[in-house]
Structure formats: structure tokens, C-alpha cells
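K.L.:
mind folding the following:
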Amino acid sequence: MAIVDSVMGSRAGVESGSGYAQLSARVKEAGLLDRRSGYYTVKIAGTLLAFVGGWVAFALIGSSWWQLGTAAVMAALSTQVAFLGHDAGHKQIFRTRRANYLLGLALGNLGVGLSYGWWIDKHSRHHAHPNEVGKDPDVNSGVLVFTERQAQLRGAAGRRWSRLQAYLFFPLLLLEAMNLHVSSVRALAGSTVKSRAYRTLEIALFTVHVVGYLTIVFLVLPPWQGIAFIAVHQALFGVYMGCSFAPNHKGMPAPTDGDDLDYLRRQVLTSRNVRGGRLVDFLLGGLNYQIEHHLFPSMPRPNLRRAQRVIRQFCAEQRVSYAETGLFASYGQVLRHLHEVGRSDLAATPVTQA
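P.N.:
So this is what the prediction gives:
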């Protein structure tokens, strides 16, 4: 069934072509796209001070199994640094593309060891085609499957694995940081980062991160403690990142070429907001306002909360379904979707690759 019919019902009488233009005018009139230089000055300074302070504390504590606690703290701080890189990638911080890009390189390649150019390429395709199989890289079939067809195209061993994917989802997040690092290496060794100048800078900063990270860890800790620190740090970094991004789209409708959706509906119907107060805003880096973020990617993070009232009201006027749920309920919806998709081959005849 088409997404238009299954999610929002009839579109009769709705001016779909002018909807986003009307909403954009309201948002601009409210000043919600204005830069927030003061906020980001404090946010960046505070986050980087905490990040550097964490490594200073690591050095001062020295050889101790208590450093596993430090690893957990550094995982949280690494994710907060990555959130700032996400904001820079959407040009939320500075007015010029170059300034945002250079900040993103410093935060991504140098700060947390992720190729910023690779992530920009991948994330831009996701924003252009959210949840659209074949166009959104975040729903490509891999370790997990996200549609019934993906599950049914797998071989016998793959289908057995997919039936367990809901149970394996959170354990697999323990490996997500490693997956991101490996993908970054592949991208830097390949042709994803097309700009020669930025490619050289990316490789240099990424190398400095890897060498510096391993040097600091093994200068301070003996081998077994160092290995344990890295394992805990990277595992929890992956879990935090995965738990921040998973609620946003997984389990939401997946558009197809047959769905006649304008920009407004494509972004709203495929996204899910997470309720919670300012603590959730902080923990999820503003990604809990996923609908607002997808409609206006360059909107500064602190403006998303204010924009929600405007956008939710507009969606009600336009009769566009606006999905919002609690944090733990969102994980429940994601796991139910993975469970249903993973077991869909039991109720259908396997399809062959076209």
C-alpha cells in the first residue's frame, strides 16, 4: 500500500505544492533560521573543555582499572563532540560552508576518528531520500534488514539471522564505533572524498587521531588495561551513537517511486520525534526534533524546540501525520519493526533477485 494512503489518508483539498513555502515563511518570520553564535560559542567551548579535561583526568589517574569508568565518560563526551560535527555538517554554526567544513574536520577526523567527508556524502543522501530503499544509505541491507523484500532476498542463513535481528540490535551497537572507523578508513583509501585538498587534510587529521589516541592510552596504561579501556570506550561510543540515531526513522514508512510526496510530506512522514525535556535535548543532541531538523537542516540546534510548536501546528492544519513518542517507546517501535521485518519470510514465499 502506498505511503500516502497508509499514513495520511486523502489529500483532497490540501495545497501540497505550496505547503512547504508557507511553512518556510512562518519559520523565517519567527527568526528560527537565524544564527545562534552565542549559544555555539558556549556549547563548543564547554564541550571541548570537558573533552580535553577527560583526557587530562585519564593521564592523572594513571594505571588503574578505574579507568574503565573514565572510558565510559569519554564515550559520552566523544558522542557530544560528534553531535557538534553533525551541526557543522548542516551549516548550523557558521555562515560560510568552508568554516563549517573545517570545524567538522577538526571535530570528526581529529576529535573522534571519523571521516567527515565520508559522513557528509552519506548523510546528505539520507536527507534527500529518507527511508527510501536504494537511495537512503541508512536503510541499505547489511547486517540488518529494514524491509520485507530485503529479508526475503536473503539466503537461508541470512534469513535465520534476520529473524533474530531485533534481539541482536543493541548488542550489535557495541560494534558500531568500529564500523564507523573502518568505513572511514575505506572512504579515505577510496574516492569518496573527492576534493584533493580536503582529502589530504582528512587523512592527516585522521592519522593524528589514531596515532595520538593509541599513544596516550598505552603510555598511561599497561597493555591489558589499555586494551580494556579502548574496548569499553569504543563499545559505549557506538551504543550512544546508535541509540541517538535509531529512533529517528527506523520503523517509519518507507517511500517508493510510486508515492507522490512533496518535500514537506517526504520529510515529515518518514521521521519520528522523541518527547522529553531539555535533558533529552542534551542527551540526543537535538536529534529528538527529527521532523524539524529534516524540514530545516540548517536550523541551529537551540531553535528546534521553538520551531516544533510552529511546525506541529502547521502539520495539523495540512492534515499531515506528525509522529512523536517517548524515548523508550521509540526503541520499542524500532525493535518491533525489526522483529516483524526479520520474520516476514516465514509468512511469504521468498522472492528472487530481479
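K.L.:
contacts and neighbour counts: CA atoms only from here.
P.N.:
Fine.
K.L.:
which residues are contacting stretch 286-298?
P.N.:
Residues from elsewhere that reach stretch 286-298 (Cα atoms under 8 Å, 6 or more residues apart in numbering): 33, 87, 90-92, 127, 244-245, 248, 264, 267-268, 271-275, 280-281, 299, 301-302, 304-305, 307-308, 311.
K.L.:
now, of those residues, which are buried?
P.N.:
Buried members of the contacts of stretch 286-298, scored by 16 or more other Cα atoms under 10 Å, are 33, 87, 90-92, 127, 244, 248, 264, 267-268, 271-275, 280-281, 299, 301-302, 304-305, 307-308, 311.
K.L.:
show me where the stretch 151-300 of the chain has helices.
P.N.:
With helices called from DSSP state H, counting those that start in this stretch, the stretch 151-300 of the chain shows them at 156-162, 165-173, 176-189, 196-220, 223-245, 263-269, 278-283, 290-295.
K.L.:
so for the third one, what gets flagged as buried?
P.N.:
For helix 176-189, burial by neighbour count (16+ other Cα under 10 Å) applies to 176-178, 180-181, 183-185, 187-188.
K.L.:
to compare against the first, here's another:
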Amino acid sequence: MHSWMGQITLTQLLADDAHPQRPQERHASLYSDLLHTVRDLGMLRRRYAYYWTRIGLVLAALGGVITGFVLLGDSWFQLLMAGALALILVQVAFLSHDSAHRQIFDSAAWNDWTARILAGGLAGMSITWWRNKHSKHHNSPNQVSKDPDIGIGVVAFTPDHVASRKGLVKWLGDRQGWFFFPLLTLEGLSLHVSSLQHLFRRGASRVERIEAAVVVSRIGLYVTALYVVLPLGKASAFLGLQLAVFGVCLGASFAPNHKGMPLVPATMKLDFLRRQVLMSRNIRGGAVVDFAMGGLNYQIEHHLFPSMPRPTLKKVRPIVREYCQIHQVKYTEVGLFESYKIVVDYLNNVGLRARDPFQCPLATQLRN
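P.N.:
I've put the predicted structure just below:
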């Protein structure tokens, strides 16, 4: 028996199953039983020391890059600063993600404003736009017509999107897996553009107007500083490299978590635990992967407990994994490079791999 269980045994944890239940009731209770156990073990408590340390280190690193940028002046070594800045902003994005999920503070207002300051003031992105989009993803991961992360775009994620393409677009679509990671070099620019489009749309709220001022000020000051300190060519190279590295690193931390997992038909109803576990994939790799992916490599646990502090996800993993094994819910976990291989293969063959959303492990398991 695992040490995390203490005086709580799996027999006790599953005690409710000893009583006859209708399938609907049994499925509904699966998540509530797990949630109660996790809460009783104190795994939803805030981790203030961890987050304050993390924020402090990120701000110190950002200050170091700014200092280095000023001291280097007109030099091609500034490209090293561009790469470093991109990596730091990825960590800023992870922290704003955690705060938007209310993982850092008990106070909703503290979490919301911390997310706005980190995303808008430091990274130059709208947390309001991102949270609206991300909430829909969490509510319906990989569900057709509901999850915006598999919606219509440059990359086709569903068979219907592939079928609608013709000519050169179809030829590219059949090979889109190979273009996926190069396309992530544009993800940083795309995030800024989407943020501005959302914030300057008609009907934006007062808070969004404030956020718009912060985002525009951050982007304006950043671009101005580049072109004042550096000549046109070096400034453009700095900006392009920073956006490219930022987009690749951020996109590469999100892409392995759901791409290539089962698609859910738009009308299918699922209980919460299966909806989150069966469409998510964990990534193995230890401390380096934990850092590089901002804890998103524990995607199953994050989807089950979105407000759980990042460092606790690793600790709750064995509980969730064993719980899923007992209840015969498939728990998927692979290595980092294997996950990228799966993503590329799926995107190159999306029309074949998921022509019928019901022909997948999810549908097979639910039919039994």
C-alpha cells in the first residue's frame, strides 16, 4: 500500500461501490469519491512558498536579461538575450496559467489580478481572452464543436476539417504533422494578435479596457526599446527570434497533452472523470520535463483538479493512476519524444486515424 494513503485504504476509498448503484450513479460518484480522498489528504492546499519563490526567480531573471540587453548594446550577442527572454516569458506564461486556474492564492481577486499582471504586463497577452478559450477546453476536452483547441484553423484536427480541404491545401493537410512544430514559431505572434483582437472588440468590459491599456503599453515599450537600442536589422532579428522561441516552447508544452487522443462526438455525454482522463495524456521525464512543461506534463491530474497547485500534481499522480486502474479507466502516460511522434503521426493521418470518432478506445470502453 502506498505511503500517501496513510490510514485510508483503497477498500475504504471504494466503500461506496459495495452498495448496488445504477450505472449513472456509479459513474457520477467516481470523481466525487476521488475528490473527497484528495481533499482529505490536504492536496488542494495552497503552496505559497513555492509560488512566491517562483515569481521572485522569474522577476530576477527578467531583470538580469534587461540589464544584459542594456549593457550589450549594438551587438549580435543580443540574440542570446532574445532566446533567454523567450524562455523566461514561457515561465511567466506558466505562472499566469496557474494563477488563472486559481492555484496560487485562496482569494479569487488575488489570482485574477496576478494572472492579468503576469500575462498582460510581462508577457503582453490577454488573460481574459485566454481564460475564456481555455475554460471551454477544460469543460469539453477533444469534444468536436466544443473544444476550441481542435477547432478550424491552419492545422486540421478532425476528419471533417480534412474532408473540406482540396488541392494544395489538402496536400499540405496530409503532411501537416511535419509542419506542425515549425508552425509553432508563429504561435507567439498569434497569441499577441488574438489578444488584441479580443480586447479591442466591440462590447469589451471595463476590466478588458484596462487590460488592453496594459497589453498595448507593454508591447509598445518593448518594441520601442528594441528599435531605440538596436539598429533595424538586429532589432528585427531579436524580436523574431524571441517570438519564435517563445511560440515553440509554449506550444510544445501544450501539444502533447491531447493531440492524438480520442475525439468525442459533439452529442456524447460523459461523466467528469472519464471525460478528463480518457482524452488527456501525461508525459514522463522527471524534473527537467516538469520545469520545461510547467507541470502540464501531469495533464490528467491537472484536468481532474484544475485548481491544484502545480507542485502537488506529481504527488497526486500515483493516487489517480491507481484509482483509474481499479475502475478500469485507461490512464495514458508516455515519454516526451514518443508523445511528439504520436502528435506528428496523428496530424499526418487525421482523416484515417479519426474518420469515425466512435472507432476509438473511448467508444469501445464506454460500450462495454
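K.L.:
quick TM-score on the pair, please.
P.N.:
The TM-score (TM-score structural alignment, normalised by the length of the first structure) is 0.90; 334 aligned residues with a Cα RMSD of 1.9 Å.
K.L.:
what lines up with residue 89 of the second structure in the first structure?
P.N.:
Using TM-score structural alignment, the equivalent of residue 89 of the second structure in the first structure is residue 78.
K.L.:
burial of the residue lying closest to that match once chain neighbours are set aside, as a residue count?
P.N.:
The shortest distance from residue 78 of the first structure to any non-neighbouring residue, by Cα to Cα, 6 or more residues apart in numbering, is to residue 112 (6.1 Å). Neighbourhood size, residue 112 of the first structure [other Cα atoms under 10 Å]: 23.
K.L.:
just checking, what residue in the second structure corresponds to residue 112 of the first structure?
P.N.:
With TM-score structural alignment as the criterion, residue 112 of the first structure lines up with residue 123 in the second structure.
K.L.:
if we can go back for a sec, distance check, the residue nearest to residue 78 of the first structure against residue 210 of the first structure.
P.N.:
Plainly put, residue 112 of the first structure is 9 Å away from residue 210 of the first structure if you go by Cα to Cα, to the nearest Å.
K.L.:
just residue 285 of the first structure next, same as before
P.N.:
Distance, residue 285 of the first structure to residue 210 of the first structure, using Cα to Cα: 25 Å.
K.L.:
between the two, who's got more neighbours?
P.N.:
A direct count of neighbours by other Cα under 10 Å for residue 285 of the first structure and residue 210 places residue 285 higher, at 21 against 16.
K.L.:
map that one onto the second structure.
P.N.:
By TM-score structural alignment, residue 285 of the first structure lines up with residue 294 in the second structure.
K.L.:
what about the nearest residue to its match once chain neighbours are set aside, helix or strand, and which?
P.N.:
Closest residue to residue 294 of the second structure apart from its sequence neighbours, by Cα to Cα, 6+ apart: residue 94 at 5.6 Å. Using DSSP states H and E, residue 94 of the second structure falls within helix 78-100.
K.L.:
go on, residue 116 of the second structure?
P.N.:
Using DSSP H and E, residue 116 of the second structure sits in helix 108-116.
K.L.:
ok and that helix relative to helix 206-229, angle-wise?
P.N.:
30 degrees (axes from the mean of the first three to the mean of the last three Cα atoms, to 10 degrees).
K.L.:
count of residues packed around the aligned residue in the first structure for residue 225 of the second structure?
P.N.:
Using TM-score structural alignment as the criterion, the counterpart of residue 225 of the second structure in the first structure is residue 216. By other Cα under 10 Å, the residues close to residue 216 of the first structure number 14.
K.L.:
residue 216 of the first structure and residue 178 of the first structure: what is the separation?
P.N.:
According to Cα to Cα, residue 216 of the first structure and residue 178 of the first structure sit 19 Å apart.
K.L.:
which residue is nearest the centroid of the first structure?
P.N.:
For the first structure, residue 245 is the residue whose C-alpha lies nearest the centre (Cα atoms, centre = their mean; 4.1 Å).
K.L.:
contacts only, for the counterpart of that one in the second structure.
P.N.:
Here residue 245 of the first structure is matched to residue 254 in the second structure, going by TM-score structural alignment. Residues in contact with residue 254 of the second structure (Cα under 8 Å, 6+ apart) are 293, 296.
K.L.:
check residue 282 of the second structure too.
P.N.:
Neighbouring residues of residue 282 of the second structure by Cα under 8 Å, 6+ apart: 257, 297-300, 332-334.
K.L.:
go with 10 Å
P.N.:
Shown in contact with residue 282 of the second structure (Cα atoms under 10 Å, 6 or more residues apart in numbering): 256-258, 296-302, 317, 331-336, 339.
K.L.:
next: residue 308 of the first structure.
P.N.:
273, 289-293, 314.
K.L.:
helix or strand for it, which one?
P.N.:
Counting by DSSP H and E, the element that carries residue 308 of the first structure is helix 304-318.
K.L.:
the second structure: matching residues for whichever helix or strand comes after that helix?
P.N.:
With elements assigned by DSSP H and E, the helix or strand that comes after helix 304-318 of the first structure is strand 324-325. Structural correspondence for strand 324-325 of the first structure: residues 333-334 of the second structure, per TM-score structural alignment.
K.L.:
residues near the aligned partner of residue 142 of the first structure in the second structure, how many?
P.N.:
Aligned by TM-score structural alignment, residue 142 of the first structure pairs with residue 153 of the second structure. When counting by other Cα under 10 Å, one arrives at 10 neighbours for residue 153 of the second structure.
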